[in-house]
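Student: Structure, please.
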Amino acid sequence: MSLRSAFPALAAALLFGASTPLAKLLVGEVPPLLLAGLLYAGSGLGLGLLWWARRVRAEAAGIPRADWGWLAGAIGFGGVLGPALLMAGLARTDGASAALLLNLEAVFTALIAWWVFKENADRQVVAGMVAIVIGGVLLSWSPGGAAPWSSGALLIAGACLCWAIDNNLTRKVSSHDAMAVAGLKGLLAGAFNSVLALAAGASLPAWPAVAASLAVGFVGYGLSLTLFVLALRQLGAARTGAYFSVAPLFGVLISLAIWPALPGALFWLAAALMALGVWLHLRERHEHEHTHEPLAHSHPHRHDVHHQHAHDAGWQGEEPHTHEHRHEALTHRHPHYPDIHHRHGHTHG
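Tutor: Got it, this is the predicted structure:
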């Protein structure tokens, strides 16, 4: 796998990782659940404005009605249930245990992708995933935390499961406009969490804090989620989830830049394991003869080996371009990953 293919997922991890120390600067001014709502709202509002500007220039596309169910499920699990379970769990456990448990999201994402949606995974990919997860555990390890499976821990594990389901359902709509998908998720999740926080007694902070929360949400959630959807389109859920799992490492590095300190030995071991995991994924080469069944869909594309179709006289040769197109049955052999054109079954790992 090339670094170019992995770039959207790693960039999404970088932006999301940066949002953690930036949001930490706001925690004293904004209640946690309301902060989550404002971060999501900033994501949705910012992406909505960008999508509208692109729509005016005829560069943006919507989401077909047939796929609204997948997106609604992703929003329900990832934007509504996940944050609610996380906040309930945080109220019952300590921060160190919560940080450890959040590593379960990547594990659940991969297991659902491999077992339910039948994404292929060879031993090298699995080994890379294990290295990244162990690195995440070490990065957030704090001896003497709460009991590992308290009621709060189970709630946080439930939140991770919800986000894993969200990741895999979003994969089903990743061929559509990534900005539209991410913007809708941000708007609806932001509205729900903000209303829930205000109903629970939270009050809006001063407008500078609100504006800062919206700005951090736009960059750390909105742009990050847009890149995450693009990565799902190219890599599938398991591999995207693995790359995204390095977000805490980026978060720690940015925290150290804001609050300088000398990292301990666990940090360097965690960084080495995460780097090993990313390297194992980057050197993956999956190649075999495979058959593409006839398929009609719409997404940004270039006229490559998988897109050999005619256009009407109005096409001016723009690349990439978006329109509904049909793939005829095709059997061939080349290196590939579980992108939107290679979600076929395998007889072996």
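Student: from here on, contacts and neighbour counts on C-alpha atoms
Tutor: OK.
Student: ok, so what distance separates the residue most central in space within the chain from A182?
Tutor: In the chain, the centroid-proximal residue (CA atoms, centre = their mean) is F228; its distance is 4.3 Å. The span separating F228 from A182 equals 9 Å under the rule CA to CA, to the nearest Å.
Student: re earlier: what sits against the residue nearest to the centre of the chain?
Tutor: With contacts taken as CA atoms under 8 Å, 6 or more residues apart in numbering, F228 has the following neighbours: P8, A9, A12, T240.
Student: now do 6 Å
Tutor: Each residue near F228 by CA atoms under 6 Å, 6 or more residues apart in numbering is listed here: A9, A12.
Student: do the same with E324
Tutor: With contact set as CA under 6 Å, 6+ apart, E324 has these partners: H297, S298.
Student: Secondary structure element holding the residue nearest to the centre of the chain?
Tutor: Element membership of F228 [criterion: DSSP states H and E] is helix 224-235.
Student: Kindly report the same for G145.
Tutor: Under the criterion of DSSP H and E, G145 resides outside all helices and strands.
Student: Now it. Nearest residue, chain neighbours left out?
Tutor: Nearest residue to G145, sequence neighbours excluded (CA to CA, 6 or more residues apart in numbering): S97, at 5.8 Å.
Student: roughly how far apart are the one you found and A146?
Tutor: According to CA to CA, S97 and A146 sit 6 Å apart.
Student: more neighbours, those two?
Tutor: Between S97 and A146, counting by other CA atoms under 10 Å, S97 is the more crowded of the two (25 against 17).
Student: thought L232 was touching R171?
Tutor: Yes - with contact defined as CA atoms under 6 Å, L232 reaches R171; the gap is 5.5 Å.
Student: here's the other one to compare against:
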Amino acid sequence: MTHHYGYVGALLAAVLFGVSSTLNKIALRDVHPMVVAGSIYLTAGVVLMLLRFTPIKERLLRRLEFKVKTQGSFSRRDLQILALVVLFGSFLAPIFFMFGLERTTAVNASLLLNTETLFTVLIAIAVFKEKAHRRGVAGILLILIGAVVVSTENLGAVQLAENLIGNILVVLAGFFWAVDNNLSKLLSLKRDLLLVTSLKGLLGGTALLGLAFLLGIPMSVPLGSLPYVLTVGAFSIGFSIVLFLFALREIGAMRTGAIFSTSSLIGAFFAFLVLGESFTALKAFFGVLMLSGVYLLSAE
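Tutor: All right, here's what the predicted structure looks like:
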């Protein structure tokens, strides 16, 4: 087995997460954003925790063990890291993004959310001393440039000087998710990735729904929205995070974070197929650019 399985894991995680934007859009027609966020994280936690008590668990965990030696037990330090991961990635980041989105335009939010990739790379290099050679740096730049164009419907409509508070909140959300990505690398060394992911979903989802309840937000999820919430929770959050953690273990936060941003390309294409949203030749070109960046990273 080679390190390339880490790149496959990162791409599969991006595919699963990429389709969530379209499914979430459908669910958001009738459900409050905070309730959607809390419900999908809680669903991920419940599904993966139940999966741990089936024969599939060992078969799946064996398939996720390749070149890196894993750890079986959890120390007090691991639990502290898990608490920070839940705080930054499953609670603060979704809240800051939601309130930021309320105070800025969708175009600004789509563009600025790409700071997650930039922050992930910078933290991985500055704090965790991950390294990339020229080819790897070129690949990351191609992915980031492509993500900016693909995730932004109309670059001419970007107005960063306006809606400043909302823009700052979105950037902070990107930073918190980047911190989550890098801290999660430490937890990715655990053999039981199902346990790590399920705890992240259960704790984050419970906290988000608890806050929504305290704020008096309607908690109901119509029957028509339920399939979308359950699908996103189980696959786009649950199994996507498991694959993301596997990729972190194999190839590090810098490469995983960069490759995961291809989810914007998958999301745009899936929205085109399902919702009839535009997928222009320009987006297709920069999508190919992103995939070229992934190739450069994997061939480094």
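Student: The residue nearest to the centre of structure 1 maps to what in structure 2?
Tutor: The equivalent of F228 of structure 1 in structure 2 is F244 (alignment by TM-score structural alignment).
Student: ok, its match to R76 of structure 2 distance?
Tutor: From F244 of structure 2 across to R76 of structure 2, the span is 23 Å (CA to CA).
Student: same deal with A14 of structure 2?
Tutor: Relative to R76 of structure 2, A14 of structure 2 is positioned 31 Å away (CA to CA).
Student: higher neighbour count, these two?
Tutor: With neighbours defined as other CA under 10 Å, A14 of structure 2 and R76 compare such that A14 has more, 27 against 8.
Student: Please list all residues in contact with that one.
Tutor: Taking CA under 6 Å, 6+ apart as the definition, contacts of A14 of structure 2 comprise F260, S263.
Student: Kindly recompute the last result at 10 Å.
Tutor: A14 of structure 2 makes contact with 8, 236, 240-241, 243-244, 256-257, 259-267 under the criterion CA atoms under 10 Å, 6 or more residues apart in numbering.
Student: Repeat that for A98 of structure 1.
Tutor: With CA under 10 Å, 6+ apart as the criterion, the residues that contact A98 of structure 1 are 86, 89-90, 92, 140, 145-146, 148, 152-153, 155-157.
Student: One more pass at 8 Å, please.
Tutor: Contacts were defined as CA under 8 Å, 6+ apart; by that measure A98 of structure 1 touches L90, A153, I156.
Student: got the contact list for the residue lying closest to P148 of structure 1 once chain neighbours are set aside?
Tutor: Among residues not flanking P148 of structure 1 along the chain, S97 sits closest, at 7.0 Å (CA to CA, 6+ apart). Under the criterion of CA under 8 Å, 6+ apart, the contact list for S97 of structure 1 reads W141, S142, G145, A146, P148, A153.
Student: What's the PyMOL line that selects buried ones from these?
Tutor: Isolation of the buried members of those (16 or more other CA atoms under 10 Å) is achieved in PyMOL through the command below:
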select buried, resi 141+146+153
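Student: just the contacts of S97 of structure 1 now: which is nearest L269 of structure 1?
Tutor: Of all the contacts of S97 of structure 1, W141 has the smallest distance to L269 of structure 1: 11.8 Å, by CA to CA.
Student: That closest one: which element?
Tutor: Under the criterion DSSP H and E, no helix or strand holds W141 of structure 1.
Student: Quick check: it touching G95?
Tutor: No - between W141 of structure 1 and G95 there is no contact, the gap being 10.5 Å when judged by CA atoms under 8 Å.
Student: and F119 of structure 2, what pairs with it in structure 1?
Tutor: For F119 of structure 2, the aligned residue in structure 1 is F108 (criterion: TM-score structural alignment).
Student: so its match is in which element?
Tutor: With elements delineated by DSSP H and E, F108 of structure 1 resides in helix 104-115, which encompasses its position.
Student: To what extent does that helix diverge from structure 2 after superposition?
Tutor: Comparison of helix 104-115 of structure 1 with structure 2 after fitting gives an average deviation of 0.5 Å (mean CA distance after the TM-score superposition for structure 1).
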